[in-house]
Each structure stands twice: as C-alpha cells, then as structure tokens.
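Colleague: dropping a prediction and its sequence here:
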Amino acid sequence: MSTALIVIDAQESFRQHPLWATISNPDIVADISRLVEHARAAGDPVVWVLHAEPGSGGVFDPAGGAVRLQPGLEPRDDEPVVVKRSINAFTTTHLAQELTRHGVGRLRLAGIRTEQCVETTARVASDLGYEVEVVIDATATHPLALHDGSGELTPDEVIARTAAALSGRFATITTVAEVLAR
C-alpha cells in the first residue's frame, strides 16, 4: 500500500497573521522539509494543501498574495497543490482523486493548525477508509480560547488534546524522528 505525505496549510497566510507570534512550532518548515525529503527518497507522493477564503479580504484571500507555501517549501512539478475552502482537505478539493490515481491507502499528515485542519483531515480520511498517521511534531498551532471565555489552552495542551483524541480512533500518532528512522 502506497503512503502519501499530505502537507496541510504550511502557507504564508499564517506567517502574515498576528497569531504567528504565538505559533507552537516556528520552525515547522524545517520539520516538514525533512518529511518531504524522506517521502521523495522513498518514492512516496507528496501533496500540498493550501487554504483559501476568496473575497474575504484577509490573509487567506488569494487576492492578497499570501495563499502560497512558506519560503523553503517547494513542490516539484509532479506534486499537486490542492486549494481548499473548507477545514478538511477533502470536501472542496480533488484530493481523493489524486490519491486514487497514485494508489494511496495510507496518509501521513503534517501542517498548520494541529486541532483544526490537520485533525479534521485525519478524521475525514479515516472515515473514507485511509490509514492515517499524524506526525504530531510536524504540526503547529496557537493558543486556543476556552468556549466559556475563562482562559485558553496553551499550544502544547491543544496538541496533546488532539493527539489523545485521534490516537487509536482516527490515526496513529508519530514523530518526525520515528518517520525518518523507518
């Protein structure tokens, strides 16, 4: 069974957002780059996913120019770049068709926001029958406000909660070092 690396929302939009100052993993590009090199060396497909909010006027509006990969991340000509308009990478894209074309049955996920786009993509992928692996230290997020306004979860707490919610249910949780050691 073929494995694809799915890089989710590692885009300039986040670096242009004021919340970037609180990001859990400011060196995420280095972590993702190591995973990309590993996938390419293994002959595994790499799919790049970007989030867009056309007409919003914000950092996710393609008209502003920030809906592009962060510096240091360069797709090859044979690596699709999928633009989504929903939280998960499947609903508003042709990602499933790309994966089918490559005979992919296992997904390795990395990217930005751990609890949002990465987690939601993992859940949908699992429901669609893919084996899912989340490379947890190659994800990043920001503090998350509690629903009742009483405080916030730290990025480490958000990541730990996401790993706990996904593990054994929707995905296997792994690390960059574990992936590279295989």
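Modeller: Yep, it's here.

Colleague: can we go C-alpha only for contacts and neighbour counts from here?
Modeller: Noted.

Colleague: do you know how far the closest residue to residue 15 other than its chain neighbours is from residue 97?
Modeller: Closest residue to residue 15 apart from its sequence neighbours, by CA to CA, 6 or more residues apart in numbering: residue 70 at 7.9 Å. For residue 70, the distance to residue 97 equals 25 Å [CA to CA, to the nearest Å].

Colleague: and the two? Which one has more around it.
Modeller: Between residue 70 and residue 97, counting by other CA atoms under 10 Å, residue 70 is the more crowded of the two (17 against 11).

Colleague: in this structure the more buried one contacts residue 27, no?
Modeller: No: the criterion here is CA atoms under 8 Å, and residue 70 misses it with residue 27 at 11.0 Å.

Colleague: what is the neighbour count of the nearest residue to residue 131 once chain neighbours are set aside?
Modeller: Nearest non-adjacent residue to residue 131, counting by CA to CA, 6+ apart: residue 106, 4.5 Å away. The burial count assigned to residue 106 is 19, neighbours taken as other CA under 10 Å.

Colleague: pretty sure residue 106 is in contact with residue 45, am I right?
Modeller: No: Residue 106 is beyond contact range of residue 45, at 10.8 Å (criterion: CA under 8 Å).

Colleague: got any residues that touch both of the two?
Modeller: Common neighbours of residue 106 and residue 45, using CA atoms under 8 Å, 6 or more residues apart in numbering, are 3-4.

Colleague: and the closest residue to residue 33 other than its chain neighbours, how many residues sit next to it?
Modeller: Spatial nearest neighbour of residue 33, excluding adjacent residues (CA to CA, 6+ apart): residue 73 at 6.8 Å. By other CA under 10 Å, 17 other residues sit near residue 73.

Colleague: hold the first one in mind and look at this next one:
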Amino acid sequence: MASPTALFVIDIQNDNATDPATRVRTADRVKNAGETILQAARKTLDVYREEKAGSPPLLIIFVQHEDLPGKGTLLKDTEAWKLVFEPRAGVEEEILVQKTTRNTFETNPELAGMLKARGVSKVVAFGIQSERCVESTCRGAREEGFHVTLLSGAHSTYDVEGKLAEEMEAEAEEQLREVGVKTERWEDAVARGLGTDDPSD
C-alpha cells in the first residue's frame, strides 16, 4: 500500500496573491493551479473519508507565514496575512501550520516527526515565493529525509530588477534539483493522481 503524501500549500496569502497593490504578477496562475490541485486532493480525501479504510492517502498542510512586527506586512490577524486556501473545518487530514521563518520545518521542529508517525514519506509542494519560502521548505523537507517534489507551474514569486518571476522559478527548481528535489508539472501530478506513489521515486 502506498504511504501517505503530504501536500504542502505554502504561503498563498492575500498580500502576495490577491491584493492588486502587492500581489505577485503571476498570482492568478498559482491560484488557478492551486484550485485544481486542491480539488483533486480533496476528492481523494473524501473517498477515503467515506470508505474509512486504512490510512489516509494524503495530508494537506496549509502553511501560513507570519511576520514579526516591523519585519513585514504579514502580521497576524490582518487581511494581508489571511490564507487564500484554508483547511476545511472538521477534516483532520487538512492541517494548518504557522511559521515565522522561510523553512516551515525550522519554525515547527515537531512537524517532521508528526508526518513520519503518520506514515508520510513524500512531500509535494507548491505556493509563493519560489526562491524564498517554497525553496527553503523543500530543502527542509529533504533534510528531514522526505522524498520531495515541487510542482512546476504552481509556484511563483515577484519580478526583481532585471529578472522575471518565470526566471526565478526556473532558478529555484534548478537549485532544488541539485539537492535531490524532483520537479513535475502540476498538471501531470494531478493526472497521475495525488496521493499515489510515483513509479520514478
């Protein structure tokens, strides 16, 4: 039987994804991909919840960044800080995780142990920003011993002077491949089935 997958939805928050004044240029692409990814993941979860057979095929980890006062705009309980995609109430396989550092596992040192205790061996990730929290969390997951896949096309970041978001996305993927992180088009991952083992692992 396949071990559960942890699907990480990283820092898709109002500040970087919905506010016209502050969102990343490619936010609509990430949000549209996220809606389809989550729809597929939740369909898989709902089948499990109806049948109640064995362990869940996946967990969905919603990561929410919080800036410390004076250190950024993602202040707790503000509109900017709120998530675009939130865990469903009463669904224990959908888990909210707060963080104050780029690496989710650094802020939450108990997280890796909790996932492993539930049988998770693979992390699949998408979100915002590619070269910051997405990359750092993927690295953190690798350091904790998980097989990690980053979903291409479902993560992005801000344009910087002289460099477009798409270039930053590609650079983040290249850096992560060097430490053993796989990349896969999000459409292919959804078509193959989230929560199933990748035969290439």
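Modeller: Perfect, I can see it now. Predicted model, so just to flag it, every value in this text is computed and none were measured.

Colleague: relative to residue 36 of the first structure, how far out is the residue nearest to residue 15 of the first structure?
Modeller: From residue 70 of the first structure to residue 36 of the first structure the distance is 14 Å (CA to CA).

Colleague: strands along the first structure, start to end?
Modeller: For the first structure, strands defined by DSSP state E occupy the ranges 2-8, 46-51, 81-84, 104-112, 131-140, 144-145, 152-153, 172-174.

Colleague: in the second structure, what residues pair with the fifth one?
Modeller: Right, the one you point to is strand 131-140 of the first structure. Using TM-score structural alignment, the residues of the second structure aligned to strand 131-140 of the first structure are 147-156.

Colleague: and that stretch against the first structure, how far off on average?
Modeller: The superposed stretch 147-156 of the second structure is, by mean CA distance after the TM-score superposition for the first structure, a mean 0.6 Å from where its aligned residues fall in the first structure.

Colleague: related to what we said a few turns ago, now do the contacts for the residue nearest to residue 15 of the first structure.
Modeller: Residues in contact with residue 70 of the first structure (CA under 8 Å, 6+ apart) are 10-12, 15, 29.

Colleague: repeat that for residue 54 of the first structure.
Modeller: Applying CA under 8 Å, 6+ apart, the residues near residue 54 of the first structure are 60-63.

Colleague: is it true that residue 103 of the second structure touches residue 142?
Modeller: No: Residue 103 of the second structure is beyond contact range of residue 142, at 11.3 Å (criterion: CA under 8 Å).

Colleague: who touches both of the two?
Modeller: Joint contacts of residue 103 of the second structure and residue 142 (CA under 8 Å, 6+ apart) do not exist.

Colleague: other SSEs contacting the helix of greatest length in the first structure?
Modeller: Counting residues, the longest helix found in the first structure (DSSP state H) is helix 28-42. Helix 28-42 of the first structure sits against strand 2-8, strand 46-51, strand 104-112, strand 131-140, helix 176-181, with contacts defined as 3 or more CA pairs under 8 Å, 6 or more residues apart in numbering; DSSP states H and E.

Colleague: which one of the ones you listed lies nearest to residue 81 of the first structure?
Modeller: strand 46-51 (4.6 Å; CA to CA).

Colleague: in the second structure, what range does that closest one match?
Modeller: Counting by TM-score structural alignment, strand 46-51 of the first structure sits on residues 60-65 of the second structure.

Colleague: what's the average distance for that stretch when superposed on the first structure?
Modeller: Superposing on the first structure and averaging over aligned pairs (mean CA distance after the TM-score superposition for the first structure), stretch 60-65 of the second structure comes out at 0.4 Å.

Colleague: hmm, who's touching that stretch?
Modeller: By CA under 8 Å, 6+ apart, the residues outside stretch 60-65 of the second structure that reach it are 6-13, 41, 74, 81-83, 85-87, 93-101, 104.

Colleague: now do it: distance to the chain's middle.
Modeller: 7 Å (CA atoms, centre = their mean, to the nearest Å).

Colleague: okay, buried residues for that stretch please.
Modeller: Within stretch 60-65 of the second structure, the residues that count as buried by 16 or more other CA atoms under 10 Å are 60-65.

Colleague: please apply the same query to stretch 118-137 of the second structure.
Modeller: Buried residues in stretch 118-137 of the second structure, counted by 16+ other CA under 10 Å: 119-131, 133-137.

Colleague: just give me the mean distance for stretch 30-37 of the first structure relative to the second structure.
Modeller: For stretch 30-37 of the first structure, the mean deviation from the second structure after alignment is 1.5 Å (mean CA distance after the TM-score superposition for the first structure).
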